[in-house]
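>>> What shape does this take:
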Amino acid sequence: MTQDDLYRTVVLQRTKTPLYAGKLAQANAQGQGTNPLCGDRVHLHAVIDAQGRIDAIRHETRGCAICAASADLMAERVTGQEPARIRQLHADMEAAVQTGNAPAALGELSAFAPLHRHRSRIRCAMLPWTALMEMLNDDKDR
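Model (predicted):
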C-alpha cells in the first residue's frame, strides 16, 4: 500500500467512524481552533492529570474529512501521553506535512505526509494540533 493509499484509507475510515468524537463530562481542560478560510472548527475536551498527562480526550469537529480524521487520530495518539511527548508528536506531525517525511513514531498519523504536495490542506490537518497545543499551554498556566 502506498502512502497515498494509506492516506485515503485512514481519512475515510476515521471520518466515517471516529473513535474519539464527542464530549467528556468530566473534562478539566478544553481547547479550540478555527480556520476562518474554510470554516473548519475543532473543540477539544480533555482530562489532564496533575502531571499534565492526557488521561482522556475527545473532539467535536465540524469541517472537512482531513480535519476530522486528523482530530480523531491525534486524540488516539496523545491519550496517556505526557506534555513533552505530545510536543514532540506535534513537531513530528508538522514536519511530516511540510516535508512528506514522517517518522515511524507518528504511526497512522504518517498518512497525512502526502499533504506536503497540497499546501492549502496542511492547515486542515494541523488545526486539531493547534487546538491541542493551546489547551496544553493554558493548562500549564493554571
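>>> contacts and neighbour counts: CA atoms only from here.
Fine.
>>> what's near enough to touch Met135?
Going by C-alpha atoms under 8 Å, 6 or more residues apart in numbering, Met135 touches 29-32.
>>> ok, of those, which come out buried?
29-32 (16 or more other C-alpha atoms under 10 Å).
>>> Before we compare anything, build this one as well:
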Amino acid sequence: MNGLDSLYQELILDHSKHPHGQGLSPEEGRTASSHQHNPMCGDDITLRVRVDDVGERIVDLSWEGSGCSISQASASMLAALIEEDGGEAGLPREAAVALIDGFREALRSRGAIPLDEETFADAAALSGVSKFSARVKCAMLAWVALEDALARA
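Predicted coordinates for the structure are as follows:
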C-alpha cells in the first residue's frame, strides 16, 4: 500500500469512528428525509435535509445510520462537504446536484475518474472504492439519500 492509499484508509476510518453530521436534526421549516438501505450488506442511512424558504439552498444536513465503515464515512464526508461548501448561507441546490452527479460518475468509473480533492474534500478518499463494484453502493448510499431528499424538499 502506498502512502496516499494509507492516508486515505486512515481518513475513511477516522470519519467512520468520528462521524460528522450524525444525529438527525429536528424537522422544522422545509425539511425532507430519505431512508436508503443496501440489501447486499445491510447498510442503512436516514438523511434529513433542510432547505431555505424558497428551496434553493441546503441550510442543514443530518443523518443517522448503521453499516460498514465505507457507508458511515461517506455519510460523514458528505455532511462535512455540504457544511463546508455551503457556509453560513447554505449550499445551492444545483451545486449539491452537481456534487452527487460527479461522485456517482467517479464511483462508477472503476477507477478511471478519480475524485478531485478540491471539489470533494475528504470524500476524495473514496476514489479507490470505484475499483470494487460491491462497495460502490456502500459509498453511494448517503449521496442517493441526499438526492432523494432534495427531490422531496
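>>> hmm, back to that, among the contacts of Met135 of structure 1, which are located in strands?
29-32 (DSSP state E).
>>> List the residues that contact Arg152 of structure 2.
Contacts of Arg152 of structure 2 by C-alpha under 8 Å, 6+ apart are 32-33.
>>> 7 Å - rerun?
Arg152 of structure 2 is in contact with Ala32, counting by C-alpha atoms under 7 Å, 6 or more residues apart in numbering.
>>> Please say which position in structure 1 it maps to.
Under the alignment (TM-score structural alignment), Arg152 of structure 2 pairs with Asp138 of structure 1.
>>> what helix or strand does that match sit in?
Secondary structure from DSSP states H and E places Asp138 of structure 1 in helix 119-141.
>>> again with His59 of structure 1
Going by DSSP H and E, His59 of structure 1 is part of strand 54-62.
>>> what element comes up after that strand heading to the C-terminus?
Taking DSSP H and E, what comes next after strand 54-62 of structure 1 is helix 65-78.
>>> elements contacting that next one?
Secondary-structure packing of helix 65-78 of structure 1 (3 or more C-alpha pairs under 7 Å, 6 or more residues apart in numbering; DSSP states H and E): helix 3-16, strand 54-62, helix 119-141.
>>> hmm, which of the contacts of Met135 of structure 1 are common to structure 2?
Retained in structure 2: 29-31, out of these (criterion both residues aligned by TM-score structural alignment, their matches' C-alpha atoms under 8 Å).
>>> can I get those in TSV with distance to His118 of structure 1?
Shown next, in TSV, are those (distance: C-alpha to C-alpha, whole Å):
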residue	distance to His118 of structure 1
Ala29	32
Gln30	30
Gly31	26
